[in-house]
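> here is a sequence together with a model predicted from it:
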Amino acid sequence: MNSGWKRLTKKQRKSKKEAPYYEETEVTSNEEALNSSLEENLKKIQETLGNSEDVVVRNFTMGKPFVRKVASIYINGLTDKEILGRSIIKQLMSNANLAEEEDFSLPSQVGAYIKEHMLTITNVKDVVDWNKLFFSLLSGETIVLIDGWNQGFTCAAQGGDLRAISEPVAESSVRGPRDSFTESLISNTAMVRRRIKSPNLWLETMELGEITQTTIGIMYVKGIVNDKLLTEVKERLHKIKVDEVYGSNTVEEWISDETWTPWPTIFATERPDVVAGNLLEGRIVIFVNETPIPLIVPATWNQFFQTAEDYYLRWTMASFLRLLRITSFLITLLGPSLFVAFISFHPELIPTPLLVNLAAQRQNIPFPIIIEALLMEFTFEVLREAGIRMPRPVGQAVSIVGALVLGEAAVSAGIVSSAMVIVVAATAIASFTIPHYAMTDATRLLRFGMMIMASFFGLYGIGLGVIVLVAHTCSLRSFGIPYLTPFAPIVLADQKDSIIRWPLPFLSKRPRLISQVKNKRVDHNQDRGPSKREGPMKNQESKRDSNET
C-alpha cells in the first residue's frame, strides 16, 4: 500500500481540521464497524448473502496519482436501473480520471469528492456499520465503498418492478376518485400528501420484524391528533417483537385492544381519500411497506358502515344509503335465526295462508329446520369461498351456476324447502351491502351463533344473544375510545355524521372523543345554510331599491 496513507503533509493536516467529514469515523455503538479493506468488505457482503447471484458489484478506479479502488453494490430487482445508471454508475465512470489536481492521499477525501462533486442522486447518507449497510442494501439502496476507508455511503435508488396505481377493488366509487394504494410505502404516502398539502402532516418510520425488517410508517396531522393517542400507538408498535411482519394484519393483531372478539377494532382501507378524511378527524394511519391496506386507529363500530361515496353524494341520498346498510346488517345477522324461531317455536306469529304454504313445503323434508338452515348456510359459504379462491373468470361462474344448480336440485330432491333457499339467498344479498369486508366476516360468524340460539329458545334465545352481543360490544375499546361511540356513550354533536349524514356546512366539528385538541373544522361565525348564503344578494337588491327611491 502507498506510504501516502500514513505520512501527511502540513496542507493535508490543515484540510482535515477544516473539513470534519474527511476524518475517519469511529463506531462507538455496539454495531460492528466496516473494514478498511475494500476486498474484505466485498468478501463479507458476499459471504453474508450466500454469494447470491442477484448481488451486483461494480468496481472502479478513481484519481491520479493516488489511485483508489471504489465499488458500488446493489441488488438486482430492488434498484431502479435507470437511476442507478444515470446518477451513479455513469458519474463514477465518466469522472474517474478528471480530478488530477485534487489531493486523494486520504480515502476519505476520495469519498468526499465522490459525494460532493460526482453523484447527482438526491439522497446520499453515510454508513459506518454492517447492520445499516445490509439494511440499506436489502432495501434497494446502492452502497458505495472505497478501499482504505472504514465507511461508505448509501444512495437511494430504490425501484424495480412495482404495481401501478389502479382503481379500488373492494371500495369502489361512482363520483369519487379512482386511485387506490399500492405495495410501495413511498407511493402511498405521496398519494395522501397530494390531498393534504399541510406542513402539519407528519410521517414517522420504524422497522418491525427481526428478520423481515419491514418498514412501518405512522402518519398524523400535528395539532389535530391527540398526543396521548400518538404515544399509545408508538408504544404498542415498539412492543412487537417477532421475526416476521408480512403485512398489516400482523400489526393489527398485535396492537388491537381486544383479541377475543369477532368485531374488527381497527379500520383498514385501500382508498387515499378515506385516509385523508380520517387524518383530518384526528386519527392515526399506520402504513406497512409491501401492503396496499393501511390501518386507521382508533376505529368505531359506526365507521364500518360509512363509505367515501357518502361524502360525494347529497346528504339525503347518503343518509338513505346508510340506513339501508344498517337494515341489511340486521337482516344478515338475524334473518335465518328469525325464520328458524318462527317455524319451530312461534308459528302463531306467521299469517295463516303463509303458514299453510310453509307447512306444505316442509312436509317431505327429512331434517329439522335448524339442520336445514345450517346445511344451506354452510353450502353457500363453501360456494362463496370457492368463487374467491378460484381464477376470476371461473370463480364467478362457479358462484352463480353452483348456487342455482345446487339450490334447484336440493329443492327437487326434497332436502330443503323453497322458503329456506329464499331466506338464505336474501341473507347473502344483504351481506353484500356491508361496505367493509372485515365487518361482513364478523356478521357471517355471528349469524351461525344466532341460529343455534334460535333453535334452542326461539325468540327468547335471539333476544338473549342480542343482549350479550350488545353488552360485549359496549365493553370494547379501540385505543381507549369506546367502540360504540357516539351511541354509547351518547355524544349529541357527533350524531350529525353517524346514521344520518347532515349537510356538510353543518358538520363543523370533529368527533369529540377522537381529536380532543382542535374540534372545530370551520369558523362558527361564518354564514351557513342556503338561506343565509342568499343574504348578500338580498342586501344588494334592498340597497338598489333604496337608491331608486
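On my side now, so go ahead. Numbers count the residues shown, from 1 in each chain.
> rest of the way, CA atoms for contacts and neighbours
OK.
> following element in sequence after the lengthiest helix in the chain, please.
As assigned by DSSP state H, the longest helix anywhere in the chain is helix 315-344. Per DSSP states H and E, the first helix or strand lying C-terminal to helix 315-344 is helix 352-361.
> hmm, who's touching that next one?
Pro347, Ser417, Ser418, Ala419 (Cα atoms under 8 Å, 6 or more residues apart in numbering).
> A further structure is provided below for comparison with the first:
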Amino acid sequence: MRNNMTRIPLHKRPKQNGCNEPSKYADVEVTSSLHHNITNLEAVFHHSSDIVFREFLVGEQQIRSYIVYIQGMTDEKTVNEYILDPLMRLHRIYVDEPSMTVIAKYFIRTGETNELSTLAELIDALLEGNTVLLMEGVPKALGIGTQGFPSRDVTEPETESVVRGPRESFTENLNDNIALIRRRVKTSDLIMDKLIIGRITKTKVTLAYIYGVVDEKLIQEVRDRLNRIDVDSVLDSSYIEELIEDNPYSLFPQVESTERPDKVAAGILEGRVAILVDGTPFTLMAPALMIQFLQSSEDYYQRYPFTTAVRFIRYLFFIIALLLPSTFVAVTTFHHEMMPTPLLISFTSAHQGVPFPTVVEAFIMEVTFEALREAGVRLPRTVGQAISIVGALVIGQAAVEAGIVSPAMVIVVALTAIASFSIPAYSLGFAIRLLRFGFLLLGAVLGFYGILLGLLGLMIHVTSLRSFGVPYLTPVAPFKIQDMKDVIMRAPWWNMTTRPSLFGMNNRRRQKFFLKPRPPKQNQ
C-alpha cells in the first residue's frame, strides 16, 4: 500500500506541439479501472515531485481507492480530517454499488464537491488546489474543494492611502477579493461572472456588476473583449488592461485600476463593470473617464467644501506638473516681456556661468529626478525613500555649486515634482511625466506657440478617446450639466440623487429627493 510520500514510477508524457494545441485529455474518459486512471495521471504529472498519490481501502469490501492532490496547493489538514478519516472508517460498513454521489452525500465533510468525467477535468481540479478521489469500479472521479495555498492577509492600501475612510485593500486571492466587495454591496443583484483566460496559466477572471443598474450593452462589450483574448499567460490585471482598451497607442489610461474595495463598490453602484483577476491585488474598472483619474477615494469621505477646495488645488497642480518646465523655458528663452524686470534680472544673473542653455538644464534636472524616483521605487523600502530624498538634496546642491544648473531651475523642477505627486492615479501621473518632456521640447523650439500647438493636439487626442464607447472627457465633452456636480466641485451627498448619465442607464435614481438636512422646528 502506498503512503502519501511514496514516489510514483515515471512514465513518458505524450509530446505536445505547444500551447496552441487543444487539450489532448478532453476526450480521455475516467473509467471503472482504477489502475488505468492512476496510470493516466502519473503520465501527465510524471516530472512533478509535489503530486501526492495516497492509496487506501474503503468499506467492508476493501475497495481500492486513491486520493490525489498537489502539496502546497491543498490544505492537508482538511484532506486528513474531512476526507481520509471518514472514508477509512467505512471498514465497518458494506458499501453496496459504490458511487461518487453516495460518497459525496454521506461521507465527504467538505463544502464543495464535483463529479469529474474526463482526464482534463481531473487535471484542472488538481491545478486549482482540489483533491481528486478515485475508486475501483467507479467510472467517475470526485473533485473535493480543499484549496489551501498561501495568501497575503488584507492590509492597508499601498498606493491609495487615505486619512479618513476604509483601510482595506485587495489581496492576490480572488475569493477574498470577491468577499470584500460582497461585504459592501449586499444585494442578490450583484453578479459575479467567472471566466478563464490564458492557455497555460488558466487565470480565473471575474466580472462584477449589479444587474438592473449596469447597461447590458456594456456587459456584452466587456465579455466580447475578454473572450477575444487568446494568450499563453495572464499574470496580472495589466495584461488584460492592455488587451481590452480602445486605443492601445495612447499614453492615457482607458481602464481604471485600483486596490481599494470601497472604490470598486462605488464604481459598480454607478453602473460600471469591475474585472477581478486572480493573483493580483489590482482590480480593473470600465468604462474609465479622465476626470476619475483626478479624483481620490477620500473626496467622498471628507465634507464637500473641503473636497471642492482640494480638487481646485489638485487641478492647478495638474497643470503645473504638465506645463511649468516648458513655460519657464519658453519665457526665459523667447518671451522676456512676460516676466517682471527684477525677476528677469535675478534669473539672468543666476544663470550666468552655467554652460548649458535653459532647455538643456531642464532636461538634465528632469531626467535626474526621474532616475532618483525610479531608484527610490526599486530599492528596498527601508532605504529607498531615504536614498531618493538625500540624492535629490545632495545632487541638487552640488549641481548648483558646480555651476551646472541654476538655482531657479532646481526650484522649477522641485515644484514640478511636488505637483506630479498630487495626481491621485499613478497611471495618469506616468502619462503626464512623459508628456512633460514633449512640451519642454516644444517650448524650447517655438516658445508659447509650441506649447499652444501641443495643448491643441493634446485636446484633440483626448477628446477623440473612448473607453468602451464612452467619451473620455465626459461629462465635460460632451457636456452633461446634470453630471457636473461631481467634476470640479463635489456636491453634498443629499444632492447626488442620480447616477452618471452614461453609467447606470437602466436605473438613474440612486436616492430619494429632498434629503437635505433641516434643523428641527423650535417650539413657540
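Received the coordinates, thanks. No experiment lies behind these values; they were computed from the predicted model shown.
> could you give the angle of the longest helix of the first structure to helix 352-361?
Per axes from the mean of the first three to the mean of the last three Cα atoms, to 10 degrees, the angle that helix 315-344 of the first structure makes with helix 352-361 is 60 degrees.
> any idea what Thr231 of the first structure aligns with in the second structure?
Taking TM-score structural alignment, the alignment pairs Thr231 of the first structure with Gln220 from the second structure.
> now swap in Arg175 of the first structure and tell me
Arg175 of the first structure maps onto Arg164 in the second structure, by TM-score structural alignment.
> its match: what secondary structure?
coil (DSSP: H, G, I helix; E, B strand; the rest coil).
> now it: how far from Gly384 of the second structure?
27 Å (Cα to Cα, to the nearest Å).
> can you check Asp153 of the second structure too?
For Asp153 of the second structure relative to Gly384 of the second structure (Cα to Cα), the value is 24 Å.
> so between those two, which is more surrounded?
A side-by-side neighbour count of Asp153 of the second structure and Gly384, using other Cα atoms under 10 Å, places Gly384 first with 17 against 13.
> which ones are touching the closest residue to Val162 of the second structure other than its chain neighbours?
Setting aside the residues directly before and after it, Val162 of the second structure is nearest to Glu298 in space (Cα to Cα, 6 or more residues apart in numbering), at 5.9 Å. If you count contacts by Cα under 8 Å, 6+ apart, Glu298 of the second structure has them with Val162, Val163, Arg164, Gly165.
> again with Asp310 of the first structure
Contacts of Asp310 of the first structure by Cα under 8 Å, 6+ apart are Ala318, Ser319.
> now do the same for it: its match in the second structure.
Aligned partner of Asp310 of the first structure by TM-score structural alignment: Asp299.
> among the contacts of helix 352-361 of the first structure, which are located in helices?
Ser418, Ala419.
> which of the contacts of helix 352-361 of the first structure count as buried?
Neighbour-count burial (16 or more other Cα atoms under 10 Å) applied to the contacts of helix 352-361 of the first structure gives Ser417, Ser418.
> and the furthest pair within the contacts of helix 352-361 of the first structure?
Longest distance between any two of those is 17.6 Å, between Pro347 and Ser418; criterion Cα to Cα.
> quick one, strands of the stretch 51-200 of the first structure?
Secondary structure of the stretch 51-200 of the first structure (DSSP state E, counting those that start in this stretch): strands located at 55-62, 68-75, 124-127, 142-146, 152-155.
> and of those strands, who's closest to Ser108 of the first structure?
Comparing the strands of the stretch 51-200 of the first structure under Cα to Cα, the one sitting nearest is strand 142-146, at 8.1 Å.
> still on that earlier bit, so what's the match of Arg175 of the first structure up against?
Arg164 of the second structure touches Glu298, Tyr301, Gln302, counting by Cα under 8 Å, 6+ apart.
> then Ser99 of the second structure?
Val138, Lys140.
> if you set the cut-off to 7 Å instead, what comes out?
For Ser99 of the second structure, the contact set (Cα atoms under 7 Å, 6 or more residues apart in numbering) comprises Val138.
> about what we covered before: nearest to Glu401 of the second structure among the contacts of Arg164 of the second structure?
Distances from Glu401 of the second structure to those, taken by Cα to Cα, are shortest for Glu298, at 41.8 Å.
> for that closest one, which three-state class applies?
Applying three-state DSSP: Glu298 of the second structure is helix.
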